[in-house]
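*Asks:* Following is a predicted model, sequence given first.
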Amino acid sequence: MDFTSWLLVTLAALLVTDVVRNWRPHNFPPGPWALPILGNIFTGLDFQSINKVRMQLAEQYGPVFSLRKGSTRMVFVSGYKMVKEALVNQMDSFVDRPVVPLFHKTFKGIGIALSNGYLWKQQRKFANTHLRYFGEGQRSLEKYIQVESEFLCEAFKEEQRGPFNPHYTITTAVCNIISSVVFGQRFEYSDQTFRTVLELDNEAVLLAGSPLVQLYDVYPSLLDHLPGPHQTLHRNYREIMAFLAKQVEKHREEWNPEDPRDFIDVYLAEMEKKKEDPQAGFNIETLLVCTLDLIEAGTESSSTTLRWALVYMMHHPEIQEKVQAEIDRVIGESRQPAAADRPNLPFTDAVIHEIQRMGNIVPLGFPKMATKDATLGGYLIPKGTSLTTALGSVLFDKNEWATPDNFNPEHFLDSEGKFRRREAFLPFSAGLHNTPSGMHST
């Protein structure tokens, strides 16, 4: 047998093995045909086309369907009814996070967002407790926001009414609020080092949504040795982690356990207390990942929401006028807005919620993993299966919103003009293992 024959036989054997190994389990959610070896990596579930593709797949296969990434089967859930069933009614069945190779290289299954089990419970409990302490105790988070808003307004005034891109001015302002709690300081908008960190993170977030980078999850061991945009993403995170390491090292040098100044200081104290409990994960490596979790969650979602706010207000000047009139009537010009004003600003509150709905900032929730065999929409979801919720499908569900494709603050107002909460408003996911975005973005 010549070389060509051997090659054909080997290829045929590989294809047969792939088909047998990846045969769809009995009563598993349906989905489109998958390419041998590669799976459905070219289906188009990237940030640019996710909404269109998700709608097409949901219409064809129903609200619970499946795709394959390499040999890994993933379940996708679409529409408010089924997303609520997965995240709320069956939250105990979908608590953990699966290992996603693209992010595991940086986050390593530790920290707050991508950890599981005992370590996750300990880290999240600690973060919630101490962010609340530094955010509402010594100096309220509201005060940090008010101070930063003054800097932001001054920065806008300096543009002297000329056209400018507010992207990183807004991003720096938002990040400064969580930085004040985590690092105990804010950064000047002209600080080039901090600006670079924000640019690196923004690029990493954008790259993570591209099909070429997602290919890394199929063959991480191979692509580790090949060039490509995944290398840029990993390099960006290495540089960000180096910046965070310098911040932590500075805190260690100046640390006074009797006078904790911020989140990092109290974390260093907790490391001393939990030396006898290594499974809780209180160490420098986890501190760095927790800090990255908080910075990303506290920056990206809120700053993107503010940029969408500018877009929608420019496109809807009549709504902008109503918001301004309500603010002028309730707050006036002699003081800054405060959280206590919120009940008296129903229209403004409704507009902010509608901006988040239409902005659809997180079209796909970060994957969860079935902790036990479960049934969803009549289909079997075996233990260990990755499950992703199409949050965008909830925010545009025609059964939940009167005019889902139009900007309409009335979605969040009752017949008397009072603000009303909507169960189908899930911009950052829901359930026990929600992302840190949901901790401080609403």
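*Replies:* Yep, that arrived.

*Asks:* Please make it C-alpha for all contacts and neighbour counts, starting now.
*Replies:* Will do.

*Asks:* residue contacts, residue 257?
*Replies:* Each residue near residue 257 by CA atoms under 8 Å, 6 or more residues apart in numbering is listed here: 265-266, 269.

*Asks:* Return the set of buried residues in the helix or strand residue 193 falls within.
*Replies:* Using DSSP states H and E, residue 193 sits within helix 192-208. Neighbour-count burial for helix 192-208 flags 194-195, 197-202, 204, 207-208 (criterion: 16 or more other CA atoms under 10 Å).

*Asks:* quick one: the lengthiest helix in the chain to chain centroid distance?
*Replies:* As assigned by DSSP state H, the longest helix anywhere in the chain is helix 284-315. Remark: helix 284-315 is offset 8 Å from the chain centroid, using CA atoms, centre = their mean, to the nearest Å.

*Asks:* Just want the angle from that helix to helix 192-208.
*Replies:* If you take axes from the mean of the first three to the mean of the last three CA atoms, to 10 degrees, helix 284-315 sits at 80 degrees to helix 192-208.

*Asks:* Check for me that residue 77 belongs to a helix.
*Replies:* No - assignment of residue 77 by DSSP: H, G, I helix; E, B strand; the rest coil gives strand, placing it outside any helix.

*Asks:* follow-up on the earlier one: would you convert the buried residues of helix 192-208 into TSV that also reports distance to residue 139?
*Replies:* As requested, these are exported to TSV (distance: CA to CA, whole Å):
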residue	distance to residue 139
194	24
195	26
197	26
198	25
199	29
200	30
201	28
202	29
204	32
207	36
208	35
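
*Asks:* Report the contact partners of the residue lying closest to residue 38 once chain neighbours are set aside.
*Replies:* Spatial nearest neighbour of residue 38, excluding adjacent residues (CA to CA, 6 or more residues apart in numbering): residue 70 at 4.5 Å. By CA under 8 Å, 6+ apart, residue 70 lies in contact with 37-41, 218-219.

*Asks:* Name only those of the residues you listed that count as buried.
*Replies:* By 16+ other CA under 10 Å, the contacts of residue 70 give 37-41, 218 as buried.

*Asks:* which one among those gets closest to residue 308?
*Replies:* Residue 308 lies nearest to residue 41 out of these, by CA to CA, at 29.7 Å.

*Asks:* Is the closest one within a helix or a strand, and which one?
*Replies:* Counting by DSSP H and E, residue 41 is part of no helix or strand.

*Asks:* Leaving out chain neighbours, which residue sits closest to it?
*Replies:* Nearest to residue 41 is residue 69, by CA to CA, 6+ apart, at 5.7 Å.

*Asks:* ok, the one you found touching residue 36?
*Replies:* No - with contact defined as CA atoms under 8 Å, residue 69 does not reach residue 36; the gap is 10.5 Å.

*Asks:* So between those two, which is more surrounded?
*Replies:* Higher neighbour count among residue 69 and residue 36: residue 69, with 21 against 17, using other CA atoms under 10 Å.

*Asks:* For the more buried one, give its distance to residue 7.
*Replies:* 25 Å (CA to CA, to the nearest Å).

*Asks:* dump the residue contacts of residue 348.
*Replies:* 323, 326-327.

*Asks:* Presented hereafter is structure B, for comparison with structure A:
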Amino acid sequence: MFITDPVTILLLILLCLFLVNIFHGSKDNLYQNFPPGPKPLPIIGNMHILNLKRPCRTLIELSKKYGSVFSVQIGIQKMVVLCGYETVKDALVNYAEEFSERPDIPIFHRIIKGYGFLMFRQKNAMKLYINKSFFSGVLFAHGENWKVMRRFTITTLRDYGMGKKILENKINEEYAILEKKFKSFGGKPFENFTIMNGAVANIMMSIVLGHRFNYEDPVFLRLIHLITENVKLLGSPMVMLYNTFPSLMSWLPGSHKAILENSLETQTFIKEVITKSKQELDINNERTLIDRFLIKQQEEKQESTNYFSDENLTMIISNLFAAGMDTTSTTLRWALLLMMKYPEIQKNVQNEIEQVIGLAEPHTEHQKEMPYTNAVIHEIQRFANIVPTISHATAQDVTFKGYFLPKGTYVFLILTSVLRDEAHFEKPDEFYPQHFLDSNGRFVKNEAFLPFAAGKRSCAGENMTRMELFIFFTRLLQNFTFQAPPGAELDINPAVGFVTPPMPHSICAVPRTQDQTTKEKIH
């Protein structure tokens, strides 16, 4: 017999939360010499003081009071927050092994295991089985499984061209198609969200699937929509509430439900691709990342391990599509917006392109000869700050900065506080390419430039992203001047999302003809 009275259900939920809170309080002996922080309230912890849409803003403000290492409590979950370059780098580099784990986040449990493989439905009821040792993929995997899958992914990406000429050629080929698409608008306003996502996604598609998609392909557009919508929704207040009170929020509608439905559809597409790849697999003719994984899967049958499972392959592909597409395309969209906002900087980049490359096809080795363009790209990444926070967990008990953090402690690292550290950037809140230039106009590295994080969980596709950003950005400014639509006000505040994109906007891509380029060079 089921209880259907909503008041009774609510009272039971509150009672459960109260009992859990008491039980959690009994573990306080684990948190002796724990970092200081604001006093939490029962059940909700410190949620009442957080900006739920932009929590890192609240956390940075709290760091001014409590220091670069402090704690907050979200619901009943205690977590440690690390702010500023020195502290974040110390944790990720000098304590790399100790901070190498990922926390258990409910929404990712449901994405990775719930909807993908270990959930079944019976008479409208859902049952979820979670086993941390089977957490698949790369981004949120744990332990030895994560190590094996990360090693496979990095090695395969490198072998398929990451940082090499073969990948550079793929990017230039994709750019040629992107250029035609931009020119088709004839300099009139258009929204570049889907187009940029499509261009960047096709680079990863060529590695994973062995082919590219047309930008108008409905299957391709649907897949891009599912991934980008999930990346956006993961930063929503409803998802934070779900991660805090999963049992309660499972009964309520909201963006967390949309994420799970989108993930199911994405995984269904991927599993169909895997099935087809198995049917067409030729172990003597490896063509894609999927082929290599499936060959490893066959080899593994002779061993006692089960790392090369269909579940891991599905999540690796999903991770690569999300991380490899959305972050790079979002950065490029920020790049074009900032060039429209600061036309004099755009003009300086174009002048350097003309002096070093002219009308030839750019290659990565040109970057060394282009200090200003290199500085602008770095400043775009710093200013855009598209991944403001990253989540880690302690893999073992550790004493850090004089505080004791027990194994499994949820650690929140604020990359915003690194990329806008006043001790390392002269004008942290402004778009200022001189952050990466010396007084003679030469490019200089800045140690606080950590958009890809650092340590054992740093971005696996960093070299690929750097190559994509340089070639796409350079070729776009080589062939177009980007302007705001007539009368448009350009807003360079970030939108809300797990990855923070620019606010919705349109662009005008005005072609730069050879005659115009020559005249501009003369004058």
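*Replies:* Received the coordinates, thanks. Computed from a prediction, not measured in an experiment: that's the story for all the values here.

*Asks:* where does the TM-score land?
*Replies:* Once superposed, the chains reach a TM-score of 0.92 (TM-score structural alignment, normalised by the length of structure 1), with 434 aligned residues with a CA RMSD of 2.4 Å.

*Asks:* quick revisit: of the contacts of residue 348 of structure 1 - the most surrounded one?
*Replies:* Highest neighbour count within those, by other CA under 10 Å: residue 323, with 21 neighbours.

*Asks:* What's it aligned with over in structure 2?
*Replies:* Counting by TM-score structural alignment, residue 323 of structure 1 corresponds to residue 349 in structure 2.

*Asks:* so that match sits right up against residue 371, yeah?
*Replies:* No - contact criterion CA under 8 Å: residue 349 of structure 2 and residue 371 do not qualify, at 9.7 Å.

*Asks:* ok, back up a step: can you lay out the buried ones among the contacts of residue 70 of structure 1 as TSV showing distance to residue 162 of structure 1?
*Replies:* Formatted as TSV, these follow (distance: CA to CA, whole Å):
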residue	distance to residue 162 of structure 1
37	53
38	50
39	50
40	47
41	44
218	47
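
*Asks:* What is the neighbour count of residue 382 of structure 1?
*Replies:* Neighbours around residue 382 of structure 1, by other CA under 10 Å: 16.

*Asks:* Skipping adjacent residues, who's closest to it in space?
*Replies:* residue 373 (4.5 Å).

*Asks:* likewise residue 24 of structure 2?
*Replies:* Taking CA to CA, 6+ apart, and ignoring the residues beside it in sequence, residue 24 of structure 2 has residue 76 as its nearest neighbour in space, at 6.9 Å.

*Asks:* coming back round to it: for residue 318 of structure 1, see how far away the residue nearest to residue 38 of structure 1 is.
*Replies:* Counting by CA to CA, the gap from residue 70 of structure 1 to residue 318 of structure 1 is 50 Å.

*Asks:* Under the alignment, what does residue 59 of structure 2 map to in structure 1?
*Replies:* Matched to structure 1 by TM-score structural alignment, residue 59 of structure 2 sits across from residue 54.

*Asks:* my bad, should have said residue 382 of structure 2
*Replies:* Using TM-score structural alignment, residue 382 of structure 2 lines up with residue 357 in structure 1.

*Asks:* which ones are touching the alignment partner in structure 1 of residue 26 of structure 2?
*Replies:* Taking TM-score structural alignment, residue 26 of structure 2 has residue 21 as its aligned residue in structure 1. Contacts for residue 21 of structure 1 (CA under 8 Å, 6+ apart) come out as none.

*Asks:* quick one, what contacts the aligned residue in structure 2 for residue 72 of structure 1?
*Replies:* When structure 2 is aligned by TM-score structural alignment, the residue opposite residue 72 of structure 1 is residue 77. The contact partners of residue 77 of structure 2, taken as CA under 8 Å, 6+ apart, are 45, 244.

*Asks:* mind running it again at 10 Å?
*Replies:* When contacts are counted by CA atoms under 10 Å, 6 or more residues apart in numbering, residue 77 of structure 2 touches 21, 24, 43-46, 243-244, 409-410.

*Asks:* Make CSV from the residues you listed and add distance to residue 517 of structure 2 and secondary structure to it.
*Replies:* CSV is the format used below for these (distance: CA to CA, whole Å; DSSP: H, G, I helix; E, B strand; the rest coil):
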residue, distance to residue 517 of structure 2, secondary structure
21, 67, helix
24, 67, helix
43, 64, coil
44, 60, coil
45, 60, strand
46, 57, coil
243, 53, helix
244, 56, helix
409, 57, coil
410, 54, strand
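
*Asks:* nearest to residue 281 of structure 2, of the residues you listed?
*Replies:* residue 243 (39.8 Å).

*Asks:* Alignment lookup: that closest one to structure 1.
*Replies:* Under the alignment by TM-score structural alignment, residue 243 of structure 2 pairs with residue 217 in structure 1.

*Asks:* how many other residues sit next to residue 304 of structure 2?
*Replies:* Applying other CA under 10 Å, I find that residue 304 of structure 2 has 7 neighbouring residues.

*Asks:* quick one: the helices in the stretch 251-400 of structure 2?
*Replies:* Assigned by DSSP state H, counting those that start in this stretch, the helices in the stretch 251-400 of structure 2 fall at 255-280, 289-300, 310-321, 327-341, 343-356, 371-384.

*Asks:* what stretch of structure 1 does the first one fall on?
*Replies:* So the one you mean is helix 255-280 of structure 2. Counting by TM-score structural alignment, helix 255-280 of structure 2 corresponds to residues 229-254.

*Asks:* The matching stretch vs structure 2, average distance?
*Replies:* Once fitted to structure 2, stretch 229-254 of structure 1 is off its aligned match by 1.1 Å on average (mean CA distance after the TM-score superposition for structure 1).

*Asks:* quick one on the thing from earlier: got a winner among the contacts of residue 257 of structure 1 for most neighbours?
*Replies:* So for these (other CA under 10 Å), the most neighbours sit at residue 265, 22 neighbours.

*Asks:* For that one, give me its contacts.
*Replies:* Contacts for residue 265 of structure 1 were tallied using CA under 10 Å, 6+ apart; they are 182-184, 248, 251-252, 254-259.

*Asks:* Next up, the contacts around the nearest residue to residue 245 of structure 1 once chain neighbours are set aside.
*Replies:* Leaving aside its chain neighbours, residue 245 of structure 1 sits nearest to residue 288 (6.7 Å; criterion: CA to CA, 6+ apart). By CA under 10 Å, 6+ apart, the residues touching residue 288 of structure 1 are 107, 110-111, 241-245, 247-248, 264.

*Asks:* From the residues you listed, list the buried ones, please.
*Replies:* 107, 110-111, 241, 244-245, 248, 264.

*Asks:* This completes my enquiry, with thanks.
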